[in-house]
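Peer 1: using only what follows, build the 3D model:
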Amino acid sequence: MAEVNTDKNKDDGKKGKQKKMTVRVDFTPMVDMNMLLITFFMLCTSLSKPQTMEISMPSKDQVTEAEQTKVKASKAITLLLGEDNKIYYYFGEPDYEHVESLKQTDYSPTGLRDILLARNFDVVQKMKELKLKKLDKEISEDEFKKQASEIKGSKDAPVVLIKATDDASYRNLVDALDEMQICNIGKYAIVDITDGDKFLVDNLKSGGELTKQIARSNPKK
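Peer 2: Below is the predicted model of the structure:
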């Protein structure tokens, strides 16, 4: 409520003298109104639920160095997470003699994602068809999960090995795992980087000088 106070003095009797008025607004009732509005919105508004991502990761002891070599070369992808948001990768088994066997990319949509989508093309197409069936209510949620698991785990699906160097950040690992979900990669594992992988990275950075040094120190007879 507003209250108007008029100040009176001995000069009020003079003609032409304006009266001084003080306006005071009482905001006390607004406090009750604000509390009612807050209570109303708390009761009528649903709180946002935390967004989580399910990650199906095999245990570390399931992927050994010996088992890695058994993976079909045409389907294996090894990612080496490096410094400054760089990713080094190679297909199949490592090639220590040819520096161009190790390639470099980044986490942009035209980087790692394009590579994974190209290698996982058949699975991605089948997953799109399966999602359409789910949207059209041709299959149930349980049936969708079952078929999706079978598609991602098929023998033709690629296997991705994720290895982080000492220069990689935790964010890099999270971004790599995100790309596994986006690209429908069903078979992937986080494993320790080997000395051979470190050699590949160092050799690429040096432009193949390490390979040349080894060749000079071990000349063929």
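Peer 1: okay, CA-based contacts and neighbour counts for the rest of this
Peer 2: Will do.
Peer 1: could you point out the longest helix in the protein?
Peer 2: Using DSSP state H to define each element, the chain has its longest helix at helix 28-44.
Peer 1: and after it, which helix or strand comes next?
Peer 2: Downstream of helix 28-44, the next assigned helix or strand under DSSP states H and E is helix 65-68.
Peer 1: what's downstream of that next one, the next helix or strand?
Peer 2: Later in the chain than helix 65-68, the nearest helix or strand by DSSP H and E is strand 76-81.
Peer 1: who's in contact with that following strand?
Peer 2: The contact list for strand 76-81 (CA atoms under 8 Å, 6 or more residues apart in numbering) reads 87-93, 158-165, 168, 172-173, 193, 197.
Peer 1: just checking, what packs against the longest helix of the chain?
Peer 2: Packing contacts for helix 28-44, counted by 3 or more CA pairs under 8 Å, 6 or more residues apart in numbering; DSSP states H and E, involve no helix or strand.
Peer 1: residue ranges for the strands of the protein, please.
Peer 2: 2-7, 20-25, 76-81, 87-91, 103-105, 159-164, 187-190 (DSSP state E).
Peer 1: with distance to L112 and mean neighbour count added, can I get the ones you listed in TSV?
Peer 2: TSV is the format used below for those (distance: least, CA to CA, whole Å; neighbours: other CA atoms under 10 Å):
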stretch	distance to L112	mean neighbour count
strand 2-7	66	10
strand 20-25	63	10
strand 76-81	9	24
strand 87-91	8	21
strand 103-105	6	17
strand 159-164	12	21
strand 187-190	15	19
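Peer 1: would you turn those strands into JSON lines with distance to Q125?
Peer 2: Shown next, in JSON lines, are those (distance: least, CA to CA, whole Å):
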{"stretch": "strand 2-7", "distance to Q125": "69"}
{"stretch": "strand 20-25", "distance to Q125": "67"}
{"stretch": "strand 76-81", "distance to Q125": "19"}
{"stretch": "strand 87-91", "distance to Q125": "22"}
{"stretch": "strand 103-105", "distance to Q125": "24"}
{"stretch": "strand 159-164", "distance to Q125": "17"}
{"stretch": "strand 187-190", "distance to Q125": "17"}
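Peer 1: another sequence for comparison is provided below:
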Amino acid sequence: MENLPKKVRSKKLNTRVDLTAMVSVSFLLIIFFMVTIELAKPKVIDLSLPDNDVTCGGWHGYGENRSITILLGENNKLISYMGILESPISPAREMKYGKEGIRRELLKRNKSEIEYYNSLGRSKRGAIVIIKPSKKCSFKNLVDILDEMKIAKIETYAIVNEYTPEESKLLAAN
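Peer 2: Take a look at the predicted model:
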């Protein structure tokens, strides 16, 4: 019995998992999701809308000398006039979007209104802009005109969805 072979026991190795690659992948995923969440946040413009009971008819007699109406139609059509359409201060005319179009007009009108009220010794009062997008107007055009309000530093503007028959005819005309 002495010559019996001894049982050979296998040597147990330390089982160790290397987590370095897992940590690297985890950090990459965290960074990826943080960046995509930040990019997915909507970019917004401050917009204050009037109460539902305020109508466009309530604006007559108040500030029509300062008011500029902008009609937005389909196919990037933009028509602007100052005052009331029946007796405008400046006649209705089609304009283009951008620096050489509506922006120049808004900057000029706003500057002249501020200068006029400063000459009277009153507080700084700029132009009032009434934006009237049609149902066929693209959302991009509405956002573009809101950007123009910000660029031209127009402090008082409103988005109104009521059209007079004359304004509808004006938009329908080519």
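Peer 1: follow-up on the earlier one: what's the closest of the strands of structure 1 to S149 of structure 1?
Peer 2: Taking CA to CA, strand 187-190 is the member of the strands of structure 1 nearest to S149 of structure 1, at 10.2 Å.
Peer 1: in structure 2, what range does the closest one match?
Peer 2: Mapped onto structure 2 using TM-score structural alignment, strand 187-190 of structure 1 spans residues 156-159.
Peer 1: average distance between that stretch and structure 1?
Peer 2: Compared with structure 1 after fitting, stretch 156-159 of structure 2 deviates on average by 1.4 Å (mean CA distance after the TM-score superposition for structure 1).
Peer 1: what's next to that stretch, contact-wise?
Peer 2: S48, L49, P50, G126, A127, I128, V129, I130, I131, K132, P133, M149.
Peer 1: residue in structure 1 paired with the third one?
Peer 2: To tie it back to what came earlier, the one meant is P50 of structure 2. With TM-score structural alignment as the criterion, P50 of structure 2 lines up with P58 in structure 1.
Peer 1: quick check: the closest residue to that match other than its chain neighbours vs G196 of structure 1, distance?
Peer 2: Using CA to CA, 6 or more residues apart in numbering and skipping the chain neighbours, the partner closest in space to P58 of structure 1 is A189 (6.1 Å). In this view, A189 of structure 1 and G196 of structure 1 are 18 Å apart by CA to CA, to the nearest Å.
Peer 1: likewise K103 of structure 1?
Peer 2: 15 Å.
Peer 1: in structure 1, what residue corresponds to V129 of structure 2?
Peer 2: V129 of structure 2 maps onto V160 in structure 1, by TM-score structural alignment.
Peer 1: hang on, I meant L78 of structure 2
Peer 2: Aligned partner of L78 of structure 2 by TM-score structural alignment: I87.
Peer 1: next, the contact list for that match, please.
Peer 2: L79, L80, L81, Q104, T105, D106, Y107, L112.
Peer 1: how close does it get to V201 of structure 1?
Peer 2: If you go by CA to CA, the gap between I87 of structure 1 and V201 of structure 1 works out to 10 Å.
Peer 1: what does K70 of structure 1 give?
Peer 2: In this view, K70 of structure 1 and V201 of structure 1 are 23 Å apart by CA to CA.
Peer 1: the more surrounded of the two?
Peer 2: Applying other CA atoms under 10 Å to K70 of structure 1 and V201 shows that V201 carries more neighbours, namely 21 against 11.
Peer 1: so the aligned residue in structure 2 for the more buried one versus T164 of structure 2, what's the distance?
Peer 2: Matched across to structure 2, V201 of structure 1 falls on L171, judged by TM-score structural alignment. For L171 of structure 2, the distance to T164 of structure 2 equals 11 Å [CA to CA].
Peer 1: cool, I128 of structure 2 as well?
Peer 2: Going from I128 of structure 2 to T164 of structure 2 by CA to CA gives 19 Å.
Peer 1: residues near Q62 of structure 1, how many?
Peer 2: By the criterion of other CA under 10 Å, Q62 of structure 1 has 10 neighbours.
Peer 1: check contacts around it.
Peer 2: Contacts of Q62 of structure 1 (CA under 8 Å, 6+ apart): none.
Peer 1: could you do D156 of structure 1 as well?
Peer 2: K75.
Peer 1: gap between it and K187 of structure 1?
Peer 2: Following CA to CA, the distance that separates D156 of structure 1 from K187 of structure 1 is 11 Å.
Peer 1: also E150 of structure 1?
Peer 2: Distance, E150 of structure 1 to K187 of structure 1, using CA to CA: 11 Å.
Peer 1: same thing with S101 of structure 1?
Peer 2: According to CA to CA, S101 of structure 1 and K187 of structure 1 sit 23 Å apart.
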